[in-house]
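Undergrad: below: sequence and its predicted model.
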Amino acid sequence: MGNDRRYKGLLLDEADFALPRDCDMEALTEAVEDYLVAEFSDEFDHPYLEIIGVVTEGLGETTACSSDRVRAVWVKPDMQFRDIFLGMATGLGIPEPLATTTLKTGRTDGIETHLENRIRAHVDDRDYDGAQKLMAHLPGLRSSGVPGVIEAGGFDTRGDDEIVDFRVNNYGPGQRLLAEIAFDWGQ
């Protein structure tokens, strides 16, 4: 019998960590890991926190911390920040040019219009489940400027595998990072 493991991606920003502008990926990863341990570890170690990896937009690097027993969902060696979120956009049926523009600029008006049109089409076809799935991504898209990310208010250590906007402030494109973690609830 396997463990009950829930994967979460946390959208963070380099500016939320007190690091020099010229820090390297090792220093950034260490700061992120320290933050994650302080934020999510408790005295009872239940659930057990597993840090899988970090990918950064600004440094263009990935640190995959995963072990043999944990599979990464998003942060994998040789996967860039942009690639991960273009994949998320593709999964939502968002054309790559719209997703690329949003990732570069943080402006979401093009993607929002696209999603709203698709939602209307789902409603017209009485595919309410499809409409609801797309609607669930609009608030996170508006607040984060990143496709496939939900708002932090929806964060749960259980539930679905998802990426949550966990930033203190939205500083816009350029220094965002994604930390992938898993909560292992045991058997």
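TA: Great, that's in hand.

Undergrad: only C-alpha atoms for contact and neighbour calcs from this point on.
TA: Will do.

Undergrad: three-state assignment of Leu10?
TA: Counting by DSSP: H, G, I helix; E, B strand; the rest coil, the backbone at Leu10 sits in strand.

Undergrad: measure the most centrally placed residue in the chain to Asp24 for me?
TA: Per C-alpha atoms, centre = their mean, the C-alpha nearest to the average position across the chain is that of Ile163, at 3.3 Å. Using C-alpha to C-alpha, to the nearest Å, Ile163 is found at 24 Å from Asp24.

Undergrad: let's bring in a second one:
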Amino acid sequence: MGNDIRNKGLLLDKADFALPSDCTMEALAESVLEFCHAAFSNEFDNPSLEFYGVVAEGFPEEDACAFHEEPTIWLEKSLGFRGTFLKLAADLGIPEEKASQAIKTGHGDLLEDHLKIEIMRHLDDRNYHDAEALMLHLPGVREIGLPGVLHGGHFDMSGRDVIVDYRVNNYGPGRRILAEIGFNWGQ
């Protein structure tokens, strides 16, 4: 029997870490790992924190730091930051050109407009399940500016595998980070 692991994606920003602008991906990943241990480790056995890796803007697309051999949900070494979010957009049915523009600019108005149209289409077709799944992404998408990222209020250590906006401030595009972690609740 396997362990109950809940994966979480954390949208962070380099500006929240005291690193030089020319830091390496390894230094960035170590800072994010330290942040995650400080924020989520506790004196109890469960859940234990698993750190899978990071992708970040400003580094080559193929540059990712996966610390574990275990499969991740969102991070793939060959995708990088932009590719990861293009894949999330495709999973939500968002056309690549709209997703690409939102990722580049950090403006989620195109994403919001597309999601509203798709939600209405699903409602008209009485496809309530798919409409509800898209509605989860609607609040905050304009401010977050990335497909597949939920507002920080959706964060918990259990529940569904989700990516949440965990930034202190939205500093805009160019230095965003996606970290994938897991909470291992044991057997």
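TA: Received, thanks. From a predicted model like this one, the values you see are computed outputs, not experimental measurements.

Undergrad: tm score of chain vs chain?
TA: After superposition, the two chains reach a TM-score of 0.95 (TM-score structural alignment, normalised by the length of the first structure), with 185 aligned residues with a C-alpha RMSD of 1.1 Å.

Undergrad: nearest residue to Gly182 of the second structure other than its sequence neighbours?
TA: With sequence-adjacent residues excluded and distances taken as C-alpha to C-alpha, 6 or more residues apart in numbering, Gly182 of the second structure is closest to Asn7, at 4.2 Å.

Undergrad: which residues sit in contact with Glu132 of the second structure?
TA: If you count contacts by C-alpha atoms under 8 Å, 6 or more residues apart in numbering, Glu132 of the second structure has them with Ile119.

Undergrad: so the strand or helix carrying it corresponds to what in the first structure?
TA: Using DSSP states H and E, Glu132 of the second structure maps to helix 128-135. The aligned range for helix 128-135 of the second structure in the first structure is 128-135, by TM-score structural alignment.

Undergrad: mean per-residue distance, the matching stretch versus the second structure.
TA: Averaged over the aligned pairs, stretch 128-135 of the first structure sits 1.2 Å from the second structure after superposition, using mean C-alpha distance after the TM-score superposition for the first structure.

Undergrad: chain center to that stretch, what's the gap?
TA: Centroid separation for stretch 128-135 of the first structure versus its chain: 20 Å, with C-alpha atoms, centre = their mean, to the nearest Å.

Undergrad: now the helices: where do they sit in the first structure?
TA: For the first structure, helices defined by DSSP state H occupy the ranges 25-40, 81-91, 96-105, 109-124, 128-135, 138-144.

Undergrad: nearest to Gly186 of the first structure, out of those helices?
TA: Across those, Gly186 of the first structure has its closest neighbour in helix 25-40 (16.0 Å, C-alpha to C-alpha).

Undergrad: how about residues contacting that closest one?
TA: Helix 25-40 of the first structure is contacted from outside by Glu14, Phe17, Leu19, Leu49, Ile51, Val54, Leu59, Glu61, Thr62, Thr63, Ala179, using C-alpha under 8 Å, 6+ apart.

Undergrad: ok so, going back, will you turn the helices of the first structure into JSON lines that also has distance to Gln187 of the first structure?
TA: JSON lines is the format used below for those (distance: least, C-alpha to C-alpha, whole Å):
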{"stretch": "helix 25-40", "distance to Gln187 of the first structure": "20"}
{"stretch": "helix 81-91", "distance to Gln187 of the first structure": "30"}
{"stretch": "helix 96-105", "distance to Gln187 of the first structure": "39"}
{"stretch": "helix 109-124", "distance to Gln187 of the first structure": "39"}
{"stretch": "helix 128-135", "distance to Gln187 of the first structure": "30"}
{"stretch": "helix 138-144", "distance to Gln187 of the first structure": "32"}
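
Undergrad: how many neighbours does Ala15 of the second structure have?
TA: Using other C-alpha atoms under 10 Å, the number of residues around Ala15 of the second structure comes to 16.

Undergrad: ditto for Ser66 of the first structure
TA: 18.

Undergrad: residues contacting Phe155 of the first structure?
TA: Residues in contact with Phe155 of the first structure, defined by C-alpha under 8 Å, 6+ apart, are Val164.

Undergrad: quick check: it vs Gly140 of the first structure, distance?
TA: Counting by C-alpha to C-alpha - Phe155 of the first structure and Gly140 of the first structure are separated by 11 Å.
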